[in-house]
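Peer 1: My questions are about this predicted structure, shown below with the sequence.
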Amino acid sequence: MSEWFRRNGDILTLTLHIQPGAKRTEVAGLHGAALKIRLAAPPIEGRANEALLKFIAESFGVPLRQVELKQGGQSRHKVVAVTASKIEPESLLG
């Protein structure tokens, strides 16, 4: 089992390392025990967090309301919860 995500019933909890201000938004592989995600959005006024939640919702095929930032609002290290996704987290590394 991977360290960067865990499933508890319907809820998938992801541990993420975020790099804001990148050229494009993409999964950049693993960074220690976290999934590294590059974000095109700048870390200004919550724009990077907003972009991250949209990217996660699209990646996991769920509406934005089913993605919640649990920890790390002001940090590069974030914990995000995704509810009721049928997509396996490993597929993001593909």
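Peer 2: Arrived safely. Numbers count the residues shown, from 1 in each chain.
Peer 1: rest of the way, CA atoms for contacts and neighbours
Peer 2: Noted.
Peer 1: Give the buried residues for the strand or helix carrying A51.
Peer 2: Per DSSP states H and E, A51 falls inside helix 47-59. Across helix 47-59, burial judged by 16 or more other CA atoms under 10 Å covers A48, N49, A51, L52, L53, K54, F55, I56, A57, S59.
Peer 1: Dump the residues you listed to CSV, plus distance to A40.
Peer 2: As requested, the buried residues of helix 47-59 are exported to CSV (distance: CA to CA, whole Å):
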residue, distance to A40
A48, 8
N49, 11
A51, 8
L52, 9
L53, 13
K54, 12
F55, 11
I56, 14
A57, 16
S59, 16
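Peer 1: and which of the residues you listed is nearest to H17?
Peer 2: Comparing the buried residues of helix 47-59 against H17 with CA to CA places L52 closest, at 10.9 Å.
Peer 1: second one coming, line it up with the first:
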Amino acid sequence: MSVAAERGGGRIRFRVHVIPRSPRTAVGGSRDGALVVRVAAPPVEGAANAAVTDAVAAALGLRRADVVLEGGPRGRRKILSAPAAARAALERLLAEA
């Protein structure tokens, strides 16, 4: 899968590399072609997954419900989807150092 692959229904899918238990929540940069998301939440009972979708939605300027976890609920590597209109914002976040 490329960084952001088109998906049916006007959505894009993209890979995310999650760093749980970070000092602060932040979205930006890339690692092996995946968007880096740092979350303060621990990876316990879905807390980190919820924090990831919330943080990515905020960074892309979307509602929480617009960002969907599609794969990797138990690992650091996840696949998320968002409306295709967010592609430019996603590319901007990936370009951050």
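Peer 2: That came through, no problem. The structure displayed is predicted, hence computed values, not measured ones.
Peer 1: just to revisit the earlier point, the helix holding A51 of the first structure against the second structure, how far on average?
Peer 2: Taken against the second structure, helix 47-59 of the first structure registers an average deviation of 0.6 Å after superposition, with mean CA distance after the TM-score superposition for the first structure.
Peer 1: List of residues touching that helix?
Peer 2: Outside helix 47-59 of the first structure, the residues that touch it by CA atoms under 8 Å, 6 or more residues apart in numbering are 20, 25, 39-43, 63-64, 66-69, 73, 82, 92.
Peer 1: wait, what's in contact with the aligned residue in the first structure for V3 of the second structure?
Peer 2: Counting by TM-score structural alignment, V3 of the second structure lines up with W4 in the first structure. With contact taken as CA under 8 Å, 6+ apart, W4 of the first structure is in contact with L14, T15, L16, A33, A34, L35.
Peer 1: closest to H77 of the first structure among the residues you listed?
Peer 2: Distances from H77 of the first structure to the contacts of W4 of the first structure, taken by CA to CA, are shortest for L16, at 5.8 Å.
Peer 1: Where does that closest one fall, secondary structure wise?
Peer 2: Element membership of L16 of the first structure, judged by DSSP H and E, is strand 11-19.
Peer 1: where exactly do the strands run in the first structure?
Peer 2: 5-8, 11-19, 26-31, 34-38, 67-71, 77-83 (DSSP state E).
Peer 1: thinking again about what came up before, I would like the range of the second structure that aligns with the helix holding A51 of the first structure, please.
Peer 2: Going by TM-score structural alignment: helix 47-59 of the first structure matches residues 47-59.
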